[in-house]
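Chemist: how would this look folded up:
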Amino acid sequence: MRDDGAVRTITLDRPEAANALHLEDVDAITGAVADLPDRVRVVVITGAGDRAFGAGMHLDVFRDAAPGDGRAIITRLATCLRAVRTAPVPTIARLNGACLGAAFELALACDLRVAHAGVRVGLPEVRLGIPSVVDAALLPRYVGAALAQEMVLTGSVHRVDEPGTAPLVNRLVDSPAGLDDAVDDLVATLLAPTREVLSAQKELLETWREQGITGSVEASVDTFAEVFALPATRDAIARYRP
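Modeler: This is a model prediction of the structure:
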């Protein structure tokens, strides 16, 4: 985490594993967005290196867990994503590479997304034997029901410059070299209004969303916990090779 004036940058920093997340990383993100000093007006989340924004949860999180640990695991992730979604300042996902699984949900939890044309997004959890849950519930709002169903049922991965996934991104640049300028331009725009009005506007946006998403998230946590405890899930996790 790094603060530069009014901007806090959170970097998923495990490039040797495509920035895959451990639960300690999830908790660190929660703390970084939940405890913002007044001087911070925008949060930018990105990944280290040029290979990936994030590959999702590290496989060791699932392989090392007991069958009954599913609820605790997904609750920590849900807490993190809600903290990002309800942060009192605008959040920007700077998508510098592949954005999969929990990292894609993290990007969906952000208010805005900036990406280059080569970025690929997806929710491949079903191929591991577990459902896509929590902020994956936001996906149909961006890409429509048909593509969202395909993505969560097949684990398909798509480029963000495809027609179906284009609505996911607020700023699309041709190459990674253009990311910083696009993010800086967006940050400058967000620094113009007061912190208070943007905080209030974000609370309103969340209120509008919660009319449908709260029940979806609660149901998805239950489903994740139930499926995670199944013997077939344990077998699938043990067999999986990326």
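Chemist: going by C-alpha atoms from here, please, whenever you check contacts or count neighbours.
Modeler: OK.
Chemist: so for the chain, the centremost residue is which one?
Modeler: Leu106 (1.2 Å; CA atoms, centre = their mean).
Chemist: that residue and Thr79 touch, don't they?
Modeler: No - applying CA atoms under 8 Å, one finds Leu106 not in contact with Thr79, separated by 11.3 Å.
Chemist: now do the residue lying closest to the residue nearest to the centre of the chain once chain neighbours are set aside: how many residues are near it, please.
Modeler: Computed as CA to CA, 6 or more residues apart in numbering, the closest residue to Leu106 that is not its neighbour in sequence is Leu81, at 6.1 Å. Residues within reach of Leu81, counting by other CA atoms under 10 Å, total 26.
Chemist: what sits against Leu81?
Modeler: Contacts for Leu81 (CA atoms under 8 Å, 6 or more residues apart in numbering) come out as 30, 105-106, 109, 135.
Chemist: would you say it is within a strand?
Modeler: No - looking at Leu81 with DSSP: H, G, I helix; E, B strand; the rest coil, it is helix, so not inside a strand.
Chemist: run the chain-centre distance for the lengthiest helix in the chain.
Modeler: Ranked by residue count, the top helix of the chain under DSSP state H comes out as helix 195-228. Centre-to-centre, helix 195-228 and its host chain are 13 Å apart (CA atoms, centre = their mean, to the nearest Å).
Chemist: filter the contacts of Leu81 down to just the ones in helices.
Modeler: Going by DSSP H, the helices hold 30, 105-106, 109 from the contacts of Leu81.
Chemist: tell me which of these is nearest to Ala52?
Modeler: Leu106 (13.4 Å; CA to CA).
Chemist: Ser156 touches Val126, doesn't it?
Modeler: No - assessed by CA under 8 Å, Ser156 is found out of contact with Val126, at 9.7 Å.
Chemist: can you give me the strands for the chain?
Modeler: Secondary structure of the chain by DSSP state E: the strands cover 2-4, 7-12, 42-47, 52-54, 91-95, 98-100, 112-116, 120-122, 157-159, 171-173.
Chemist: next, format these as CSV and append distance to Ser199 and mean neighbour count.
Modeler: Shown next, in CSV, are those (distance: least, CA to CA, whole Å; neighbours: other CA atoms under 10 Å):
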stretch, distance to Ser199, mean neighbour count
strand 2-4, 19, 11
strand 7-12, 15, 20
strand 42-47, 11, 24
strand 52-54, 26, 30
strand 91-95, 11, 27
strand 98-100, 27, 26
strand 112-116, 15, 24
strand 120-122, 28, 25
strand 157-159, 32, 18
strand 171-173, 22, 19
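Chemist: another sequence for comparison is provided below:
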Amino acid sequence: MSDSPLLTADRDGIRTVTVHRPDKMNALNSATLDALFAAFEAAAEAPDVRVVVLTGAGPKAFVAGADIAEMAGLQPVEGRDFALRGQRTMRRIETMPKPVIAMVNGFALGGGLELAMACHLRVAADTARLGQPEINLGLIPGFGGSQRLLRLAGRAATLELCLTGAPIDAVRAQALGIVNRVVPAAKLEAETMALAAQLARAAPLALRGILDCVHVGGEAALGEGLEYEAAQFGLAFSTQDMREGTRAFLERRKPEFRNR
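Modeler: Coordinates of the predicted model:
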């Protein structure tokens, strides 16, 4: 049996990556962070993978947080390095050229919420609980939580979640813009995979262009973002998929995109 903290499975252009540390509520230790980085590097390069779904093993936790047992004995420089290790992994996910969907099946706390927020879309079970409880350990978020939460939910919600450490339910998380969809727990996998299948049928180069534009625009002034969008829009006209998409529309049929 593999000692890897991850399980992967491919089907119809969708790669499912599962954090598999059920005895630790899927907590993120250094080995798991490195494995996630490698898994997303591989998914980015795999020509047959069009969408990645990220989830946690078992019914209780997506990822319950960073591994406290590993963190407890760290010294300041080691703590900084652990944060940078986590941020490197989150950044790899955030900058993926293919859509990444977090299937939040349970607790997404601390590093778990930071991991979910690094994904492009988040579908949560109605039983999920999300939060940044690091304050209860005498810590602050270290894998980008204060920054991505600020961009998703705004200043007031970020301060509330980080300063109180109190978790929120999936419905409130959706209202704050942290979660895209909330579905009954029994339908979570079916609903998430249906969304993934929809994206897997879309034009891969156009998906990448949208991801790039949103990523650049989120970190740039409006004028710079608009200029980048126009350039990417123009590049789309050089693709066979654009010709196929417009031709299929005019011929009233479904397009067959080939990532070219």
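Chemist: closest to Val197 of the first structure out of the strands of the first structure?
Modeler: For the strands of the first structure, the distance to Val197 of the first structure is smallest for strand 42-47, at 13.2 Å, taking CA to CA.
Chemist: so what touches the closest one?
Modeler: Under the contact criterion CA under 8 Å, 6+ apart, strand 42-47 of the first structure has outside partners 6-13, 15, 19, 33, 53-54, 89-97, 187, 190-191.
Chemist: ok, now with 7 Å
Modeler: The contact list for strand 42-47 of the first structure (CA atoms under 7 Å, 6 or more residues apart in numbering) reads 6-13, 19, 53-54, 89-96, 187.
Chemist: same check on stretch 183-194 of the second structure?
Modeler: 103, 123-127.
Chemist: nearest to Gly209 of the second structure among these?
Modeler: Val123 (22.4 Å).
Chemist: residue in the first structure matching the closest one?
Modeler: Taking TM-score structural alignment, the alignment pairs Val123 of the second structure with Val114 from the first structure.
Chemist: and that match, how far from Val169 of the first structure?
Modeler: 6 Å (CA to CA, to the nearest Å).
Chemist: also Asp4 of the first structure?
Modeler: The gap separating Asp4 of the first structure from Val169 of the first structure is 24 Å, by CA to CA.
Chemist: check Ile10 of the first structure too.
Modeler: 19 Å.
Chemist: same check, this time on Leu153 of the first structure
Modeler: Applying CA to CA to Leu153 of the first structure and Val169 of the first structure gives a distance of 22 Å.
Chemist: can you pull out the helices in the second structure?
Modeler: Using DSSP H, helices in the second structure cover 30-45, 68-71, 76-94, 111-118, 145-153, 155-164, 170-175, 188-201, 204-218, 222-236, 240-250.
Chemist: and those helices: which comes nearest Leu7 of the second structure?
Modeler: With CA to CA, the closest approach to Leu7 of the second structure among the helices of the second structure belongs to helix 30-45: 9.7 Å.
Chemist: how about residues contacting that closest one?
Modeler: The contact list for helix 30-45 of the second structure, computed with CA under 7 Å, 6+ apart, reads 5, 49, 86, 89, 92-93, 96-98.
Chemist: could you dump these into CSV and include neighbour count and distance to Thr192 of the second structure?
Modeler: Converted to CSV, these look like this (neighbours: other CA atoms under 10 Å; distance: CA to CA, whole Å):
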residue, neighbour count, distance to Thr192 of the second structure
Pro5, 20, 22
Val49, 20, 16
Gly86, 27, 25
Thr89, 23, 23
Arg92, 20, 22
Ile93, 26, 18
Met96, 22, 19
Pro97, 21, 19
Lys98, 27, 16
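Chemist: make a markdown table out of those residues and add distance to Glu227 of the second structure.
Modeler: Below are those laid out as a markdown table (distance: CA to CA, whole Å):
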| residue | distance to Glu227 of the second structure |
| --- | --- |
| Pro5 | 42 |
| Val49 | 30 |
| Gly86 | 32 |
| Thr89 | 29 |
| Arg92 | 25 |
| Ile93 | 25 |
| Met96 | 21 |
| Pro97 | 20 |
| Lys98 | 22 |
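Chemist: closest one of those to Gly58 of the second structure?
Modeler: Among those, Pro5 lies closest to Gly58 of the second structure (CA to CA), at 13.3 Å.
Chemist: what's the matching residue for the closest one over in the first structure?
Modeler: In the first structure, no residue is matched to Pro5 of the second structure (TM-score structural alignment).
Chemist: same question, Pro22 of the second structure
Modeler: Matched by TM-score structural alignment, Pro22 of the second structure corresponds to Pro15 in the first structure.
Chemist: same thing with Leu163 of the second structure?
Modeler: The alignment partner of Leu163 of the second structure in the first structure, by TM-score structural alignment, is Leu153.
Chemist: in contact with the residue lying closest to that match once chain neighbours are set aside, which residues?
Modeler: Distances taken as CA to CA, 6+ apart put Val126 closest to Leu153 of the first structure, at 6.7 Å, once the chain neighbours are dropped. Residues near Val126 of the first structure by CA under 7 Å, 6+ apart: 132, 152-155.
Chemist: before I go, just wanted to say thanks for your time.
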